[in-house]
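1. 3D model of this:
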Amino acid sequence: MKEVLRSTDPTVIAFATVLLEGEGIAVFMLDVHTSHLYGSLGILPQRMMVADRDHFVATAILRDNGVDLGQ
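-> Here you go, the predicted structure:
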C-alpha cells in the first residue's frame, strides 16, 4: 500500500474518498483515531492509502480534481 493523501481536513478526506471509490479504487485510512487519543485536537493528519497498483491513477484523479495531496 502507498500513501496518496495526508490531511487533517475531514472535508478533503471525504471528497477524496468519494472520488477514488467512484473510480473503483479501494481506500484504506490510517491514523483515524490517533487524534482522538491525544485529546481530539485534530492536529494529527490522517493518511489515505491505496494499493500499489492504483497509486499512479489515484494521484492523477486527486490532482485533476484540485485536491492538495499534502505531501
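
2. all contacts plus neighbour counts: C-alpha atoms, from now on.
-> Will do.

3. the protein: helices as residue ranges?
-> Along the chain, the segments classed as helices by DSSP state H run 10-22, 34-37, 55-64.

4. can you list the neighbours in contact with the first one?
-> Identification of contacts with helix 10-22 by C-alpha atoms under 8 Å, 6 or more residues apart in numbering yields 7, 26-27, 48, 58, 61-62, 67.

5. could you also give me the structure for this second sequence? I'd like to compare it with the first:
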Amino acid sequence: MLEIIRTNDVVILSLAESLMKDAGIHCMIADQSMSVLEGSLGLLPRRFLVEGDRVNEARRILKDAGLEAELRP
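-> Sure, this is the predicted structure:
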C-alpha cells in the first residue's frame, strides 16, 4: 500500500475512497483512530493508501475527478 493523499478533510477522503471502490482498487484510510487522541479537532491528517501496483491508475482517476491538488508528489 502506498500513500497518495494526506489530508484531514473527510469529504475528500470519502470521495477518493468511493472512486477507488468504483474502480475496483483496494484502498485504506490510515490514522483514523488518531481522532481519539486529538479530541476530534481534525488536526491530525489521515493518509489515503492504495494498492502499490495500481498507484498510477489511482492517481489518474483522482486527477480526472479534480483532486490533483490533494495528491502527494
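
6. sorry, back to before: export the helices of the first structure to JSON lines and tack on distance to Ile43 of the first structure and mean neighbour count?
-> As requested, the helices of the first structure are exported to JSON lines (distance: least, C-alpha to C-alpha, whole Å; neighbours: other C-alpha atoms under 10 Å):
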{"stretch": "helix 10-22", "distance to Ile43 of the first structure": "12", "mean neighbour count": "15"}
{"stretch": "helix 34-37", "distance to Ile43 of the first structure": "7", "mean neighbour count": "14"}
{"stretch": "helix 55-64", "distance to Ile43 of the first structure": "22", "mean neighbour count": "15"}
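
7. now those helices in a markdown table, with distance to Met1 of the first structure?
-> Listed next are the helices of the first structure as a markdown table, based on distance: least, C-alpha to C-alpha, whole Å:
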| stretch | distance to Met1 of the first structure |
| --- | --- |
| helix 10-22 | 15 |
| helix 34-37 | 20 |
| helix 55-64 | 8 |
